[in-house]
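**Student:** Take this sequence and fold it.
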Amino acid sequence: MTAPLGVGAPDTATTVPPVGTPPVPAGPVRRRRGASQRNRPLWMLLPGGAVTVVVIVVPLCVAVYISLLDLDQYSIRQWVGAPFVALDNYIEAVRDSHLPHSILISVSYAAVVALAAVPLGVTAALVTQDRFRGRGLVRSIFLVPYVLPAFVVGTVWRIVLQPDGVANAMLGLDGLWLNGPRSFWALVIVQLWSSWPLVYLLAVSGLQSVDPVVYEAAALDGAGWWQKLRHVVAPYLRGPVALAFVISFLHNLNNFALPFVLFGVPSPEDVEVLPVLTYVESFQNFRFGLSAAMAVISLVLVAIPIAAYLRAVRLDTGEAKQ
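**Tutor:** The predicted structure follows:
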């Protein structure tokens, strides 16, 4: 027999088991796997897996192997038979090269640019959130620095920052921007100019996910613009802005084209970033084993913020952050 449905009762009726039926033990109910779960077409992952192995795994293994060899211009023709030196290249890179200084310069400039790009990108996204005449044109102009190739950006800014260039003429300053202490801030300014639209794009995507009903509820509660920004908009922007910060930091840390074009090689000591140092050791000094060791160290350096971000948002376990 079935129990009658009352007011507030669920849509489905509750079935009362007949007298004498043994009780069902409490505990988790195990569901049988369906055919879709039991026979998943994992073979469809083979093409992507093969490309990943060829493009990423094999070059990485070769780079690690070369970093353990004393490979230079004299042994490059028979690099498999180059002397095996184990971790000597890593020790030399840490002790006797400019690697620690380059790591400090790279991390510092990447962090400064990423931190400065966040408020710029979020402010631009908030300014263009409401509809107004010409909003599409303004959004397109905001994206111009991001879509320009790094070679073009470096060439144009190299002309602007010349001693007799536009920068000194507009600011009323004399001196060098491409050499000396100002070179670090020149790199920061140029990289910031070209990378902040990434934060802007992700912030715009976060703002578009805000439900208009939430805005209306906040307005009915008498919330001002600061309360709306802090309690309504900020929770939606937290994830996209964090992702934009991590991507911007990693992009700046690995950027080679812009410092190479802007300052050339050998670059000034204040802007001797890690990718340029690795290039110089490999293609100018022909220390291929040492440069491979530097490349592996830079890979480990890049993996640290990626691991921290994945742990923060728990993407590696598929769990939502509580």
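**Student:** all contacts plus neighbour counts: C-alpha atoms, from now on.
**Tutor:** Noted.
**Student:** Okay, helices next: where are they in the stretch 101-250 of the chain?
**Tutor:** 135-142, 144-147, 150-160, 166-171, 182-208, 212-220, 225-227, 234-254 (DSSP state H, counting those that start in this stretch).
**Student:** So which of the ones you listed is the most surrounded?
**Tutor:** Comparing the helices of the stretch 101-250 of the chain by mean neighbour count (mean count of other CA atoms under 10 Å), helix 182-208 ranks first with a mean of 21.
**Student:** Just list what that one packs against, helices and strands only.
**Tutor:** Packed against helix 182-208, as judged by 3 or more CA pairs under 8 Å, 6 or more residues apart in numbering; DSSP states H and E, are the following elements: helix 99-127, helix 144-147, helix 150-160, helix 234-254.
**Student:** Ok, which of the ones you listed comes nearest residue 70?
**Tutor:** Closest to residue 70 of these is helix 99-127 (CA to CA; 17.9 Å).
**Student:** Also compute the angle for the closest one relative to helix 234-254, please.
**Tutor:** Using axes from the mean of the first three to the mean of the last three CA atoms, to 10 degrees, the inter-axis angle of helix 99-127 relative to helix 234-254 is 150 degrees.
**Student:** before we move on, the earlier item: reformat the helices and strands packed on helix 182-208 as a markdown table; add distance to residue 311.
**Tutor:** Output for those, formatted as a markdown table (distance: least, CA to CA, whole Å):
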| stretch | distance to residue 311 |
| --- | --- |
| helix 99-127 | 20 |
| helix 144-147 | 29 |
| helix 150-160 | 32 |
| helix 234-254 | 13 |
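**Student:** between those helices, which gets nearest to residue 59?
**Tutor:** helix 234-254 (17.3 Å).
**Student:** Run through who's touching stretch 81-88.
**Tutor:** 67, 68, 69, 70, 71, 75, 76 (CA atoms under 8 Å, 6 or more residues apart in numbering).
**Student:** Now show me the structure for the sequence below, then we'll compare the two:
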Amino acid sequence: MGKTTAVATTRPQPPESAPRIPGAAARPPRRERRPLWLMLPAGSLLVLVILVPFMLALWMSFLELDQYTLRQWIQAPLVGLANYAEALNTSGLLHSIWASTAFSVLTTLIAAPLGILAALTVNGRFRGRGAVRSIYLVPYVLPSFVTGTLWRIVLQPAGAVNHLLGDLGLGGDKQWLIGGQSFWTLVGVDVWASWAFIYLMALSGLQTISRELYEAAALDGTGWWQRIRYVVLPQIKGPLSLGLLLATLHHFNNFTLPFVLFGMPAPDAVNLLPMNIYQTSFQSFRFGLGAAMSVVTLIIMTIPAVAYLRSSRLDASPQEVEA
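**Tutor:** Down below sits the predicted model:
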């Protein structure tokens, strides 16, 4: 009878893991050392140009600083919040805030579609596109002083605009720079000077849209307006929103254009916040009151900027926020 032998079967053992270093898994990945000292020159310049003047203006807003106390302004009488109370009650600040807000919002709302349409006209390839793009930039590259001087000459009672309206039979005796017409004159001139900035921001966003998106939209049978609404506008939302914010803040704080266009004292309809601050500080010599009005202006301009930064952070992905 044959002898049987049992063959022992062994299960395969899992491979031994590498030795674990205590605390290695919990340690965050090491970031590269960043040479933050390279920011020192720019940071110092920002402190000297922005932070120091702001602190001085904030301190001046609590002083009774005028032409009599300017020479010893450090020892000027401390009045606390009296300048802010006077600014809100008797200096016309609330009217200037309303005029500046209406002017900045209207100008941006009118200039935005003009800039977007201009960007769409030069987004595709055609002969002479570079020349057209350069022509579109003419209002943007002209200094505000030149723009204001040019339009002040054109809009005089005996200027080219009234001559043209008279030749067309629409009346050539309008007063564009005084009275109730001055507000809409300022809006129209600033729209002419600012739409090119929206055009630049919109064009920068259009250049990032891939051709595949346009081809997919064409295959779906979308029309021109649907393509603009569902393809173009969502893709340029980021740069366009930034451009609208910067344009609105620039209009709100615009001083050179209305100052050159209307002079001082400006008509009541265009007594914008920068004009009011200038007149209070350098014509009435109420430097403390003008500083208080400047601080209020800074607070007002900070609100939309903070709202935009917060919305941009919420829209960003977690990886972009961590970076």
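**Student:** can you tell which of the helices and strands packed on helix 182-208 of the first structure is closest to residue 44 of the first structure?
**Tutor:** helix 234-254 (29.2 Å).
**Student:** Was I right to think residue 183 of the first structure contacts residue 177?
**Tutor:** Yes. Counting by CA atoms under 8 Å, residue 183 of the first structure touches residue 177, with 5.1 Å between them.
**Student:** right, and the helices of the stretch 101-250 of the first structure - which one's nearest residue 266 of the first structure?
**Tutor:** Minimum separation from residue 266 of the first structure across these (CA to CA) falls at helix 182-208, 13.3 Å.
**Student:** Helix 99-127 and the closest one, what's the angle between them?
**Tutor:** Here the directions of helix 182-208 of the first structure and helix 99-127 differ by 40 degrees (the same axes, to 10 degrees).
**Student:** residues in the second structure aligned with helix 182-208 of the first structure?
**Tutor:** Using TM-score structural alignment, helix 182-208 of the first structure lines up with residues 181-207 of the second structure.
**Student:** thinking again about what came up before, relative to residue 48 of the first structure, which of the helices of the stretch 101-250 of the first structure is closest?
**Tutor:** Taking CA to CA, helix 234-254 is the member of those nearest to residue 48 of the first structure, at 23.1 Å.
**Student:** Packing partners of that closest one?
**Tutor:** Short answer (3+ CA pairs under 8 Å, 6+ apart): helix 234-254 of the first structure packs on helix 99-127, helix 182-208, helix 274-283, helix 288-313.
**Student:** Whatever residue of the first structure lines up with residue 153 of the second structure and residue 166 of the first structure: what is the separation?
**Tutor:** Superposed on the first structure with TM-score structural alignment, residue 153 of the second structure falls opposite residue 159. Here the distance between residue 159 of the first structure and residue 166 of the first structure works out to 8 Å (CA to CA, to the nearest Å).
**Student:** that older thread, and residue 51 of the first structure, which of the helices of the stretch 101-250 of the first structure is closest to it?
**Tutor:** Among the helices of the stretch 101-250 of the first structure, the nearest to residue 51 of the first structure by CA to CA is helix 234-254 (22.6 Å).
**Student:** Can you list the buried residues in the helix or strand that comes right after the closest one?
**Tutor:** Downstream of helix 234-254 of the first structure, the next assigned helix or strand under DSSP states H and E is helix 257-263. Buried residues in helix 257-263 of the first structure, counting neighbours by 16 or more other CA atoms under 10 Å, are found at 257, 258, 259, 260, 261, 262, 263.
**Student:** Looking at those residues, which is nearest residue 104 of the first structure?
**Tutor:** residue 259 (15.4 Å).
**Student:** The closest one contacts residue 187, correct?
**Tutor:** Yes. Counting by CA under 8 Å, residue 259 of the first structure touches residue 187, with 7.1 Å between them.
**Student:** tell me, what's touching those two both at once?
**Tutor:** Common neighbours of residue 259 of the first structure and residue 187 are listed as residue 271 (criterion: CA under 8 Å, 6+ apart).
**Student:** Residue 248 of the second structure: what's it in contact with?
**Tutor:** Residues counted as contacts of residue 248 of the second structure (CA under 8 Å, 6+ apart) are 104, 105, 107, 108.
**Student:** quick one: which of the residues you listed is nearest to residue 164 of the second structure?
**Tutor:** residue 107 (24.4 Å).
**Student:** Leaving out sequence neighbours, find the closest residue to the equivalent of that closest one over in the first structure.
**Tutor:** Using TM-score structural alignment as the criterion, residue 107 of the second structure maps onto residue 113 of the first structure. Nearest residue to residue 113 of the first structure in three dimensions, chain neighbours excluded: residue 192, at 5.4 Å (CA to CA, 6 or more residues apart in numbering).
**Student:** Does residue 74 of the first structure lie in a helix or a strand, and which?
**Tutor:** Counting by DSSP H and E, residue 74 of the first structure is part of no helix or strand.
**Student:** For it, give its distance to residue 278 of the first structure.
**Tutor:** 19 Å.
**Student:** These two - which one has more neighbours?
**Tutor:** A count of neighbours by other CA atoms under 10 Å puts residue 278 above the other of residue 74 of the first structure and residue 278, at 25 against 11.
**Student:** residues touching the residue nearest to the more buried one when sequence neighbours are not counted, list them.
**Tutor:** Closest residue to residue 278 of the first structure apart from its sequence neighbours, by CA to CA, 6+ apart: residue 291 at 5.2 Å. Taking CA under 8 Å, 6+ apart, we find residue 291 of the first structure in contact with 67, 278, 279, 281, 282.
**Student:** so which of the helices and strands packed on helix 182-208 of the first structure gets nearest residue 211 of the first structure?
**Tutor:** Comparing those against residue 211 of the first structure with CA to CA, the closest turns out to be helix 234-254 (9.9 Å).
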